[in-house]
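Student: quick one: sequence and predicted model below, then my questions.
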Amino acid sequence: MKRIFMIGYSTDKGGVEAYIKNISSQLEDKYEIILHWPTMNIDGKEWVVPANRHNYIKYQQFWRKFFHENKFDVIYYNTCDIVSIDLLKFAKDADVPVRIIHSHNTGNQVIAGGLLGWLHKWQERNSRKNLHKYATDLLACSKTAGDWMFDGRPYTIIKNGIDISRYVYSSTKHQNVLGTLKNEAGKVVACLGRLDRQKNPFMSLSIFTVLCQRDRDTQCLFIGDGECRVELEAKVRALGLQHRIIFTGGVDNVNEWLSYINCLLMPSFFEGLPFALVEAQAAGIRCLVSDTVSQEANITGLVEYKSLNASVEEWADRLLELASMPRVDVSESLISAGYSIANTAATIERIINQGLKVCK
């Protein structure tokens, strides 16, 4: 059985993790998939990954030994930035034949100035310059994600496929979530994803605050976890809105939560093609997103774009209108557009097989 080293999975419950989980479930009958993890047990040997690249000599020694002692046919590097392509380089040095990099974003997640910002930009430029030496296949979740990361080099768009049937609305799923919250609401508006600065959660909180003022029966949810959660929760407590604005943390049953909410909010600073928007459309709900999100995300007509320069009052008023609209079953539209996980897996398998054939 051919072996894939899959990079990008973490304890977060974000879009990249959802993609890896979905694609792995489709490929695991044909390939042995090893997930990159802080501690890995492969063929009876334990590998403890260095925590970071600060001690680069130790870091390099570990990965060179790792790839030389473990035979992989494919390295599949899922990433939201291009600051480091070291693992592709080490994999090439160990003669791993298929070396895939998959862009899931349209900007660097480290939003910083000064020396740190300069260093990240320098590393990005260097990685782009050398990427063709180490990667055999360039993939992207959208055109904007590919254009940003690969800087004019040819790439293949891989659609964020899901098991569409799992997301179709059902009253049972709705009741399951209601049983968790124990608080029936009128309209439910949610942010779904990591609580980090890229997602602009403090603007979401400002919009939620206006929603609570505009409609006493509206419930607002932050579904996800991240670095901004503690600060956001403190602000909600200060506003006295902890019973109206609820933090669920990361959840494993996103499909059930999408049967509970009426509208999705996403005022991100930048995105690739958000997994959450594919899931929300599969559930038939409207989505109000920033105009910095790729237009490719509007697969079914359920996604509406708004400028980040618009007032939070404008955002809130439009959310209330969208949340009042009935769900729409767009399953067939998503399948026709190629967003089933079976279609995505078939594309990945074809790329892998072509790469292995070339290297014979």
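Tutor: Nice, thanks for sending it over. Residues are numbered from 1 along each chain as shown.
Student: could you use CA atoms for every contact and neighbour count after this?
Tutor: Will do.
Student: what's the top helix by length along the chain packed up against?
Tutor: Assignment by DSSP state H gives helix 114-134 as the longest helix of the chain. With contacts defined as 3 or more CA pairs under 8 Å, 6 or more residues apart in numbering; DSSP states H and E, helix 114-134 has these neighbours: helix 86-93.
Student: ok so, going back, and after the longest helix of the chain, which helix or strand comes next?
Tutor: Using DSSP states H and E, the helix or strand that follows helix 114-134 in sequence is strand 137-140.
Student: could I get the contacting residues of residue 306?
Tutor: 288, 289, 290, 291, 315 (CA atoms under 8 Å, 6 or more residues apart in numbering).
Student: could you export those residues as CSV, including secondary structure?
Tutor: Shown next, in CSV, are these (DSSP: H, G, I helix; E, B strand; the rest coil):
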residue, secondary structure
288, strand
289, strand
290, strand
291, coil
315, helix
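Student: hang on, the earlier thing: how about the longest helix of the chain: buried residues?
Tutor: 120, 121, 123, 124, 125, 127, 128, 131, 134 (16 or more other CA atoms under 10 Å).
Student: what's the answer for stretch 344-360, then?
Tutor: Those would be 344, 345, 349, 351, 352, 355, 356, for stretch 344-360 by 16+ other CA under 10 Å.
Student: got those residues as a markdown table, with secondary structure and distance to residue 15 columns?
Tutor: Shown next, in a markdown table, are these (DSSP: H, G, I helix; E, B strand; the rest coil; distance: CA to CA, whole Å):
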| residue | secondary structure | distance to residue 15 |
| --- | --- | --- |
| 344 | helix | 15 |
| 345 | helix | 16 |
| 349 | helix | 21 |
| 351 | helix | 22 |
| 352 | helix | 22 |
| 355 | helix | 26 |
| 356 | helix | 28 |
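Student: would you list those in JSON lines and tack on distance to residue 275?
Tutor: Listed next are the buried residues of stretch 344-360 as JSON lines, based on distance: CA to CA, whole Å:
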{"residue": "344", "distance to residue 275": "13"}
{"residue": "345", "distance to residue 275": "15"}
{"residue": "349", "distance to residue 275": "20"}
{"residue": "351", "distance to residue 275": "22"}
{"residue": "352", "distance to residue 275": "23"}
{"residue": "355", "distance to residue 275": "27"}
{"residue": "356", "distance to residue 275": "29"}
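Student: hmm, back to that, which one of the buried residues of helix 114-134 is nearest residue 230?
Tutor: residue 120 (26.4 Å; CA to CA).
Student: quick check: the closest one vs residue 76, distance?
Tutor: Residue 120 sits 22 Å away from residue 76, going by CA to CA, to the nearest Å.
Student: sorry, back to before: drop anything exposed from the contacts of residue 306.
Tutor: Counted by 16+ other CA under 10 Å, the contacts of residue 306 give 288, 289, 290, 291, 315 as buried.
Student: turn these into JSON lines, including distance to residue 223.
Tutor: Formatted as JSON lines, the buried ones among the contacts of residue 306 follow (distance: CA to CA, whole Å):
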{"residue": "288", "distance to residue 223": "16"}
{"residue": "289", "distance to residue 223": "16"}
{"residue": "290", "distance to residue 223": "18"}
{"residue": "291", "distance to residue 223": "22"}
{"residue": "315", "distance to residue 223": "19"}
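Student: one more structure, for comparison:
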Amino acid sequence: MVTVSDCTSSSSRIHLQETYSSRLVAYNYTITLSSPNQWIFDFNYYIQCPNDSFVSIRGPNRVCISVRAFQPPDYCRNLAYGALLCEEDDGVGLTGPYSFAEADVIGGYMNSKIIEEPASTTYTYTNFWTDGFQESSDTIYVTDDTLNGTTGYQWETAPGEQSVQSFNCTFIYFQGSTPTIFINELCYEDESCLVVAETDNGCLLYGYFTSLLIYDKSTGRYRIGLKVRAFEKPNFCQNQTAAVELCEQDGAIGLTGPYSYSEANVIGGYMKSRIKEEPADKGYSYINFWTDGKRATSSTFNVTDETLNGTTGYRWETAPKNSVQSYNCTFIYFLGSTPTIYIKECDVTWLYDWYCLRGAVCRTQPISDL
């Protein structure tokens, strides 16, 4: 409260308001006459940002935004590392541009960061991860509640118009004078690429090329690891019993399968990598991996993994009720771009040079409890 000795008549109520904003500080205050010699001084908000960031007004919110770079020797990293980077040193998390004007400011900071902390190689395009995950074919979901969705995102290609629907996460590139949002590829062949999955109930899953932590949002109980394992030579192709044993080695828990169609895509990517890293002795036309699932009735299959929601995540090649009734066990095959569940005899291993049951999809203990 501020007291003044010389002021106007109490009948004229004086009100003063000021809003101030600089790179690091923003505030808004009012001064109101409450009685003839008394004034009320109120700060409606005051925010001061760290030196490596700038303050931005987002509607009713005031936020600090910084552009951060990965440290050497790992100059280029995937989205999971980007999220961790944004949580260091009291960071809140990934964000993106609230408006086209804010994107211009972010673009300027990107240019400065590229000059101040150059990568080991002169890349043609240097990009920075932003908040944004593919929720459906034409929508992107953001986690930052101070953003107005993606209304501030100037798309290089709009989500609904992109030709590759396996592109799932967003990054920003300062193309000429326009900071532009791109949607990146879901990639399995390189550790620097992102691995992202989304369960059918909307839970977004993040992981690295070498491991993936899964969280079952529907119950909140399960945090598990998935791994695609291959049988050791010389027995490259083995039956379902051997698959169960394989998934119980080295602290693993047992056979599992895809929780959702999206998770099946992630498993499919790991299958491709496993086939490349541990090839069989022959050039089989079809390389398959056993999954959790045994016939219970003519039209249903039971699974042993309680973290699965039954077989709701199984994309059947042939529905159980229409399959050969003596076929009782399930395996997954990555046919083109769609990992698909097949049903076969439990003791099958291989057939000529046609197909090989190469390993299994296993549930493992979490590598961490993050």
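Tutor: Looks like it came in fine. Please read these numbers as outputs of a predicted model, since none were measured by experiment.
Student: TM-score of the superposed pair?
Tutor: TM-score of the superposed chains, computed with TM-score structural alignment, normalised by the length of the first structure, equals 0.31; 183 aligned residues with a CA RMSD of 6.6 Å.
Student: that older thread, the longest helix of the first structure to helix 86-93, inter-axis angle?
Tutor: 30 degrees (axes from the mean of the first three to the mean of the last three CA atoms, to 10 degrees).
Student: quick one on the thing from earlier: of the contacts of residue 306 of the first structure, which pair is most distant in space?
Tutor: Longest span within those, CA to CA: 291 and 315, 12.3 Å.
Student: buried residues in the helix or strand hosting residue 179 of the second structure?
Tutor: Per DSSP H and E, residue 179 of the second structure falls inside strand 178-185. Residues 179, 180, 181, 182, 183, 184, 185 are the ones in strand 178-185 of the second structure that count as buried (16+ other CA under 10 Å).
Student: after it, next one along is what?
Tutor: strand 195-198.
Student: which SSE is immediately downstream of that following strand?
Tutor: strand 204-207.
Student: elements contacting that following strand?
Tutor: Judged by 3+ CA pairs under 8 Å, 6+ apart, the packing partners of strand 204-207 of the second structure are strand 195-198, strand 213-215.
Student: between the ones you listed, which one is closest to residue 364 of the second structure.
Tutor: strand 213-215 (9.8 Å).
Student: neighbours of residue 15 of the second structure, how many?
Tutor: A count of neighbours around residue 15 of the second structure, defined by other CA atoms under 10 Å, yields 12.
Student: now it: closest residue in space, sequence neighbours ignored.
Tutor: residue 32 (4.6 Å; CA to CA, 6 or more residues apart in numbering).
Student: ok so, going back, which one of the buried residues of strand 178-185 of the second structure sits closest to residue 130 of the second structure?
Tutor: Distances from residue 130 of the second structure to those, taken by CA to CA, are shortest for residue 181, at 8.3 Å.
Student: hmm, that closest one is touching residue 173, no?
Tutor: Yes: using CA atoms under 8 Å, residue 181 of the second structure makes contact with residue 173 at a distance of 6.5 Å.
Student: you'd agree residue 18 of the second structure is in a strand?
Tutor: Yes: assessed by three-state DSSP, residue 18 of the second structure belongs to a strand.
Student: before we move on, back to that, who are the packing partners of the strand holding residue 179 of the second structure?
Tutor: Secondary elements touching strand 178-185 of the second structure (3+ CA pairs under 8 Å, 6+ apart): helix 100-116, strand 167-175.
Student: most tightly packed of those?
Tutor: Ranked by mean neighbour count, these are led by strand 167-175 with a mean of 21 (mean count of other CA atoms under 10 Å).
Student: helices or strands up against that strand?
Tutor: helix 100-116, strand 128-136, strand 178-185.
Student: can you say which of these is nearest to residue 80 of the second structure?
Tutor: strand 128-136 (9.8 Å).
Student: and the angle from the closest one to strand 167-175?
Tutor: Going by the same axes, to 10 degrees, strand 128-136 of the second structure makes 140 degrees with strand 167-175.
Student: in strand 128-136 of the second structure, what counts as buried?
Tutor: 128, 129, 130, 131, 132, 133, 134, 135.
Student: just stretch 16-32 of the second structure next, same as before
Tutor: Applying 16+ other CA under 10 Å to stretch 16-32 of the second structure flags 24, 25, 26, 27, 29, 31, 32 as buried.
Student: farthest-separated two in these?
Tutor: 24 and 32 (26.9 Å).
Student: quick check: residue 54 of the second structure touching residue 47?
Tutor: No: Residue 54 of the second structure lies out of contact with residue 47 (CA under 8 Å); the separation is 10.5 Å.
Student: who has more neighbours, the two?
Tutor: Ranked by neighbour count (other CA under 10 Å), residue 54 of the second structure and residue 47 place residue 54 first, with 21 against 15.
Student: how close does the more buried one sit to residue 196 of the second structure?
Tutor: Distance from residue 54 of the second structure to residue 196 of the second structure, by CA to CA: 30 Å.
Student: now tabulate the helices and strands packed on strand 204-207 of the second structure in a markdown table and tack on distance to residue 329 of the second structure.
Tutor: Shown next, in a markdown table, are those (distance: least, CA to CA, whole Å):
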| stretch | distance to residue 329 of the second structure |
| --- | --- |
| strand 195-198 | 26 |
| strand 213-215 | 24 |
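Student: so who does residue 237 of the first structure touch?
Tutor: By CA under 8 Å, 6+ apart, residue 237 of the first structure has no neighbours at all.
Student: how close does it get to residue 21 of the first structure?
Tutor: Taking CA to CA, one finds residue 237 of the first structure at 35 Å from residue 21 of the first structure.
Student: about what we covered before: tell me which of the helices and strands packed on strand 204-207 of the second structure is the most buried.
Tutor: Most buried among these, counting by mean count of other CA under 10 Å: strand 195-198, with a mean of 25.
Student: which strands or helices does that strand pack on?
Tutor: Judged by 3+ CA pairs under 8 Å, 6+ apart, the packing partners of strand 195-198 of the second structure are strand 204-207, helix 261-277.
Student: which secondary structure elements does the last one contact?
Tutor: Looking back up the chat, that one is helix 261-277 of the second structure. strand 195-198, strand 223-230, strand 329-335, strand 338-344.
Student: deepest-packed of these, please.
Tutor: strand 195-198 (a mean of 25).
Student: hey, where'd the strands end up in the stretch 1-150 of the second structure?
Tutor: Assigned by DSSP state E, counting those that start in this stretch, the strands in the stretch 1-150 of the second structure fall at 2-3, 15-21, 25-35, 38-48, 53-58, 61-66, 128-136, 139-141.
Student: now swap in the stretch 1-150 of the first structure and tell me
Tutor: Going by DSSP E, counting those that start in this stretch, the stretch 1-150 of the first structure shows strands at 2-7, 31-35, 39-42, 45-48, 74-79, 98-103, 137-140.
Student: looking at those strands, which is nearest to residue 64 of the first structure?
Tutor: Using CA to CA, the strands of the stretch 1-150 of the first structure put strand 45-48 closest to residue 64 of the first structure, at 12.4 Å.
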